[in-house]
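Enquirer: Any chance you could fold what I've pasted below:
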Amino acid sequence: MRSPLFATCLLAVAFACSKKEENKKPIETAAPEATAMVNGKSCYLYAKGRDTITMSLAMNANNANGELIYRLDGKDKNEGTFSGTFIGDTLFADYSFSSEGTTSVRESIFLRTGEVLTEGYGEMEEKSGKMVFKNPRKVQFDAKSIVLAKTDCKE
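Expert: All right, here's what the predicted structure looks like:
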């Protein structure tokens, strides 16, 4: 026979687990057709000190592709292209880039809020020659993130 104390403990654990889930900010997973983006080209820039990141983003419905260049002080320049899809306000893309003569591919996730794109970060691992997020639902967008602001495109 189970005691009332056991039942109370079980309820407390269930309540604590459900509260923990409420505090997480999940990645938006709205249906692509419900959140179609405007077709065309946009440009974004991050500039702080001697660090710059530039992105040109071409949209066709929810499909996105373009160029992305990282010039971070003290690090090798990464220059390449990306291709991906917006799901809700989140861009999921593969970034193919070259650095020091080596070509690599890594998963990139950006959160769109108004006129800015915030780059997500999290624990990554290599799978089939590509760096991917271990758990895309745990990608973080916070004060440590790089924020690219919309800017005029240079032709």
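Enquirer: When you work out contacts or count neighbours from here on, use the C-alpha atoms and nothing else.
Expert: Noted.
Enquirer: Mind giving me the packing neighbours of the longest strand along the chain?
Expert: Scanning the chain for the strand with the most residues, using DSSP state E, yields strand 102-113. The helices and strands touching strand 102-113, judged by 3 or more CA pairs under 8 Å, 6 or more residues apart in numbering; DSSP states H and E, are strand 90-99, strand 116-119, strand 130-133.
Enquirer: ranges for the helices of the protein?
Expert: For the chain, the helices defined by DSSP state H cover 4-22.
Enquirer: Spatially central residue for it, please.
Expert: By CA atoms, centre = their mean, the chain has its centre lying nearest to Ile109, at 1.9 Å.
Enquirer: Contact partners for the residue nearest to it when sequence neighbours are not counted?
Expert: Leaving aside its chain neighbours, Ile109 sits nearest to Phe92 (4.8 Å; criterion: CA to CA, 6 or more residues apart in numbering). By CA atoms under 8 Å, 6 or more residues apart in numbering, Phe92 lies in contact with 84-86, 107-110.
Enquirer: Same question for Asn78.
Expert: 69-71, 97-99.
Enquirer: let's go with 6 Å and repeat that
Expert: Asn78 sits next to 69-70, 98-99 when contact means CA atoms under 6 Å, 6 or more residues apart in numbering.
Enquirer: before we go on, could you also do this sequence so I can check it against the first one:
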Amino acid sequence: MRNLILPCLLLSVIGLQSCKNNEKQKEAAVNPEAEKVVSKECYKAIYENDTLDLDLNILKNGKIKGDLVMKTAASPVKKGEIAGEFRGDTLFVDYTFVDGTNNNATFKNPLALLKRDKQLILGNGTLQTTMGVTYLVKDKPIDFDRVKYKFDSVNCK
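Expert: The predicted model follows:
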């Protein structure tokens, strides 16, 4: 009986310690100080009858959050939020949006924007969907030369 008590006690102490470590990691991930907005940048892209408005909030932890509104001539207005980060001079974000008046369905697409001078260029990349998640294919290059949308810096409202 004594031989069973000591191993059980040891396992329970290790289990409780690992739970405390998980709590500390969660607290660090939800640090409100890291979510503080450091600066704001606004951009607009116009191509033929299409207008795209992009508002970026640069957070203290280096992440990017913001809003993107796509008014294209051929489809309903897409309004949504972006979240991501810069890797080098390229901003990789996930665009979560609703399409037009259908507020019941939410869509999520990855976007890549190259920062060149005071412009952000929306790249064309190969998308792949696996198990309901769409992402940019890593082995395929993203084209930033033959594009429709080049965002110019504008004054924020």
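Enquirer: So after superposing, what's the score?
Expert: Overlay of the two chains. TM-score (TM-score structural alignment, normalised by the length of structure 1): 0.69; 117 aligned residues with a CA RMSD of 1.8 Å.
Enquirer: and of the contacts of Phe92 of structure 1, the nearest to Lys134 of structure 1?
Expert: Lys134 of structure 1 lies nearest to Glu107 out of the contacts of Phe92 of structure 1, by CA to CA, at 10.4 Å.
Enquirer: hang on, isn't that closest one packed against Asn135?
Expert: No - between Glu107 of structure 1 and Asn135 there is no contact under CA atoms under 6 Å: 11.5 Å.
Enquirer: Same drill for the two, tell me which one is more crowded.
Expert: Per other CA atoms under 10 Å, whichever of Glu107 of structure 1 and Asn135 has more neighbours is Glu107, with 18 against 11.
Enquirer: Quick check: closest non-adjacent residue to the equivalent of the more buried one over in structure 2.
Expert: Using TM-score structural alignment as the criterion, Glu107 of structure 1 maps onto Pro110 of structure 2. Leaving aside its sequence neighbours, Pro110 of structure 2 sits nearest to Asp94 (CA to CA, 6+ apart; 4.4 Å).
Enquirer: Next: Ala105 of structure 2.
Expert: Val98 (6.3 Å).
Enquirer: where's the aligned residue in structure 1 for the one you found relative to Lys77 of structure 1, distance?
Expert: In structure 1, the residue paired with Val98 of structure 2 is Ser98, using TM-score structural alignment. The gap separating Ser98 of structure 1 from Lys77 of structure 1 is 8 Å, by CA to CA, to the nearest Å.
Enquirer: about what we covered before: how far away is the match of Val98 of structure 2 from Gly84 of structure 1?
Expert: For Ser98 of structure 1, the distance to Gly84 of structure 1 - CA to CA - is 18 Å.
Enquirer: Now list the buried members of the contacts of Asn78 of structure 1.
Expert: For these, a neighbour count by 16 or more other CA atoms under 10 Å gives the buried set as 69-70, 98.
Enquirer: wait, what's in contact with the equivalent of Ala149 of structure 1 over in structure 2?
Expert: When structure 2 is aligned by TM-score structural alignment, Ala149 of structure 1 is paired with Asp152. Applying CA under 6 Å, 6+ apart, we find Asp152 of structure 2 in contact with 43-44, 119.
Enquirer: looking at structure 1, where would I find the counterpart of stretch 16-32 of structure 2?
Expert: The aligned range for stretch 16-32 of structure 2 is empty, by TM-score structural alignment.
Enquirer: burial count for the residue nearest to Gly84 of structure 1 when sequence neighbours are not counted?
Expert: Closest residue to Gly84 of structure 1 apart from its sequence neighbours, by CA to CA, 6+ apart: Ala93 at 3.9 Å. Around Ala93 of structure 1 there are 20 other residues, counting by other CA under 10 Å.
Enquirer: So Ala93 of structure 1 versus Leu10 of structure 1, what's the distance?
Expert: Taken as CA to CA, the span from Ala93 of structure 1 to Leu10 of structure 1 is 42 Å.
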